[in-house]
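Visitor: could you look at this predicted model? Sequence included:
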Amino acid sequence: MLAGEIPTWIGEIYNMHYLNFRGNKFHGSIPQEICNLTYIQVLDLSINNLSSIIPDCFSNLTVMARKNSQFPNPGPSISTVIISQNAEENKRYGYSSFQWKGHEWEYKQNLKFLKLIDFSSNRLTGSIPRSFSYMKGLNSLDLSRNSLTGNIIEDIGKMEMLNSLDLSYNQLSGKIPTSLAEIYSLGVLDLSNNNLSGKIPTSTQLQSFNASVYAGNDGLCGDPLPRCPGNRLRPPTTNHPRENTNEKDDNVGLSFMQEVGISIAFGFIFGFWGVIGTFMLKKSWRIAFFNSFDAIGDWFYVRIVVSLSKWRHN
């Protein structure tokens, strides 16, 4: 139930490893001095009323910048501050609990291997600090449920050890950086309910996630969402593209048959009715036409009689 602003003197506890202010009523901004905690491994400020922008100074967090889990021993000093909803339980049993992959996890001996930043469920604004890309050893980053704007940082792929990334329920825009596909350790991802657009980068890593990971971004397309309009290069995953091709071929064939039918109709009208109409209007043509038929019939009759006579005599 602590309120007020996070004090700037917190940055003077240089040897701190774990700072958990989760679930209080802190307001105001995240102090710039927090980046003086060069040994910090867990920084949890989630579920408060913090506002303003996130300070762009995380390149100073040297322990989080290292991919291995080893860090220098700072000597005897305060290393952990836990002011959270479970503070009494943490103090009694000697462990801490943090949000990890969307669930509450308790850490005892393995706490030293965890590197985590959680600023979720506040009222933070502005863009994601570019200095986040320096934290190559960070395991989990949760900035969800804020009011962050701008693009996802292009160099996010430099966070090579990132296993969990949650940027959901913000106002982020632009394309998903292609470098995100280079984080092969990424096991949990949530980019839902933003204003992201464009094609999801093609990679086995990003396409393996469920479509719900990208839901609520009307401008996004590509696997596992519906394919992008005009995208002819993406291999078909269903039979729909072939069915559409057949339908198009059928339409072309139908158009050709219509043209043939129209041609036949006009030919019949101008050919047949042209001749019959002329015979009906001109009596002399009609008489000449039937006389020619009589002459042809007489010629055939004579030829048949002559042929039969020759056959009998032979």
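Guide: Alright, I've got the coordinates.
Visitor: only C-alpha atoms from now on, for both contacts and neighbour counts.
Guide: Will do.
Visitor: by contact count, what packs against the helix ranked longest in the chain?
Guide: The longest helix of the chain (DSSP state H) is helix 240-281. Judged by 3 or more CA pairs under 8 Å, 6 or more residues apart in numbering; DSSP states H and E, helix 240-281 is in contact with helix 283-313.
Visitor: rerun that using 6 Å as the cut-off
Guide: Helices and strands touching helix 240-281, as assessed by 3 or more CA pairs under 6 Å, 6 or more residues apart in numbering; DSSP states H and E, are absent.
Visitor: let's bring in a second model and compare:
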Amino acid sequence: MNTKLYFVLLFIACQSIMAIVPKSEKRVLIDLYNSTAGENWNQKWDLNKPVATWHGLEIENGNVVAIHLMDNNLNGELPTSIGELSKLKELDVAFNKLKGNIPTIIGELKRLEVLRFGKNKFSGSIPNEIVNLHKLRILDLFNNNLTGELPKGIENLERIEVISISDNSLSGTLPEGLGELQHLKRLEIANNKIEGDIPDSLSNLKNLKSLVLAENNFEGKFPSSIFSLPNLKVVQIQRNNFDQMYIKNSLPTETSVVMLDYENKDKFSENPIESILNHTEVRTADTKFEDE
């Protein structure tokens, strides 16, 4: 046999072997398909064909490492067996019709880096087990029906870059531990029922670019030191109960912020920062679902 042809065939054979996932992982995927009305998906799986041909999957070394089923008409509940995909790095089922509680077994996915559940109908609380995902970079739960407080121990998400949990019914206060998330770039918590003061520890988030706290029940004096964060571009704190006069008097004359929304801003036109208030370079609505 021609040597070149031999190596080509060997490469194809190796790729085929590597694409064969364990029976246990295939069973989990079939659970997912059946529990979310797979027959009605926009892009269905042919269960009679190899797993490697199924839409939205990434397979490495014979294991499923990513599930991308965004906007695919998934309807139903996530199976608890999803926690058995031990090599999974990305789970994206955003913009579907999924309901029920977020399975606590999600906390077993120790390699998970991206978790996208935004724009669904999930209810119940954010499971505390999520803080066990030490490699998580993106946590997207926005626009669901989630209630309860933010998970305790959130500072354990040491690699987190994006926390997007706006448009739910979350309550309680912001934990001090948020200020320990040194990789955090976007903190978006708008339109919830969170109350109390803003922790001064948020002033430690040197990589923060977007801070969206609008439409909650926050009160007191918004920490002025936050406006001096070196990478901050977007601050939305309107429709809360902050001390407005304190905000007016604490705005710095120099800042990296390009968009600031807060109450009665038109009364503060004498402040140099007023020139950025109507800046349209960055809008939360346009950035909610973008990766950094």
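Guide: Yep, it's here. Note that the structure is a prediction, hence the values are computed from the model and not measured.
Visitor: report the inter-axis angle for the longest helix of the first structure versus helix 283-313.
Guide: 100 degrees (axes from the mean of the first three to the mean of the last three CA atoms, to 10 degrees).
Visitor: what about G261 of the first structure, neighbour count?
Guide: Using other CA atoms under 10 Å, G261 of the first structure has 11 neighbouring residues.
Visitor: counterpart of it over in the second structure?
Guide: Under the alignment (TM-score structural alignment), G261 of the first structure maps onto nothing in the second structure.
Visitor: E161 is in contact with L184 of the second structure, correct?
Guide: Yes - applying CA atoms under 6 Å, one finds L184 of the second structure in contact with E161, separated by 4.0 Å.
Visitor: what do we get in the first structure for F11 of the second structure?
Guide: Taking TM-score structural alignment, F11 of the second structure has no aligned residue in the first structure.
Visitor: and what of E108 of the second structure?
Guide: Aligning on TM-score structural alignment places E108 of the second structure opposite N36 in the first structure.
Visitor: check the gap between the closest residue to its match other than its chain neighbours and L124 of the first structure for me.
Guide: Distances taken as CA to CA, 6 or more residues apart in numbering place G11 nearest to N36 of the first structure, at 5.3 Å, with adjacent residues excluded. For G11 of the first structure, the distance to L124 of the first structure equals 20 Å [CA to CA, to the nearest Å].
Visitor: so those two - more neighbours on which side?
Guide: Neighbours were counted for G11 of the first structure and for L124 using other CA under 10 Å; L124 has more, 25 against 17.
Visitor: which residue lines up with that one in the second structure?
Guide: In the second structure, the residue paired with L124 of the first structure according to TM-score structural alignment is L146.
Visitor: right, and its match touches S166 too?
Guide: No - the criterion here is CA under 6 Å, and L146 of the second structure misses it with S166 at 10.0 Å.
Visitor: who touches both of the two?
Guide: With CA atoms under 6 Å, 6 or more residues apart in numbering applied, the contact sets of L146 of the second structure and S166 do not overlap.
Visitor: where do the helices sit along the stretch 1-150 of the second structure?
Guide: 3-18, 23-35 (DSSP state H, counting those that start in this stretch).
Visitor: so the last one corresponds to what in the first structure?
Guide: Put plainly, it is helix 23-35 of the second structure. Across the first structure, nothing matches helix 23-35 of the second structure (TM-score structural alignment).
Visitor: and N49 of the first structure, how far is that from E5 of the first structure?
Guide: Plainly put, N49 of the first structure is 10 Å away from E5 of the first structure if you go by CA to CA.
Visitor: overlap of the contact sets of these two?
Guide: By CA under 6 Å, 6+ apart, the residues touching both N49 of the first structure and E5 are 26-27.
Visitor: between those two, which has more neighbouring residues?
Guide: N49 (20 against 15).
Visitor: so what corresponds to the more buried one in the second structure?
Guide: Per TM-score structural alignment, N49 of the first structure is aligned with K121.
Visitor: which residues does that match contact?
Guide: Neighbouring residues of K121 of the second structure by CA under 6 Å, 6+ apart: 98-99, 144-145.
Visitor: which of those residues tops the neighbour count?
Guide: L98 (25 neighbours).
Visitor: trace it over to the first structure, please.
Guide: That one, L98 of the second structure, aligns with F26 by TM-score structural alignment.
Visitor: am I right that that match is in contact with L45?
Guide: No - F26 of the first structure is not in contact with L45 according to CA under 6 Å; the separation is 8.8 Å.
Visitor: on that earlier part again, close enough to count as contact, the match of E108 of the second structure and E12?
Guide: No - counting by CA under 6 Å, N36 of the first structure stays clear of E12, with 7.1 Å between them.
Visitor: more crowded one of these two?
Guide: Each of N36 of the first structure and E12 has its neighbours counted (other CA under 10 Å); N36 has more, 20 against 12.
Visitor: for R312 of the first structure, see how far away that one is.
Guide: From N36 of the first structure to R312 of the first structure the distance is 130 Å (CA to CA).
Visitor: quick one: the helices in the stretch 101-250 of the first structure, in order.
Guide: Under DSSP H, counting those that start in this stretch, the stretch 101-250 of the first structure gives helices at 204-207, 240-281.
Visitor: can you redo these as CSV with distance to N291 of the first structure?
Guide: Putting these into CSV (distance: least, CA to CA, whole Å) gives the following:
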stretch, distance to N291 of the first structure
helix 204-207, 84
helix 240-281, 13
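Visitor: the ones you listed: which one's closest to G219 of the first structure?
Guide: helix 204-207 (16.7 Å; CA to CA).
Visitor: and that closest one, what's buried?
Guide: Buried residues in helix 204-207 of the first structure, counting neighbours by 16 or more other CA atoms under 10 Å, are found at 205-207.
Visitor: and stretch 100-117 of the second structure, by the same measure?
Guide: Buried-residue list, stretch 100-117 of the second structure, by 16+ other CA under 10 Å: 101-103, 105-117.
Visitor: start to end distance for it?
Guide: 12 Å.
Visitor: same question, stretch 178-192 of the first structure
Guide: Terminal residues of stretch 178-192 of the first structure lie 17 Å apart, using CA to CA.
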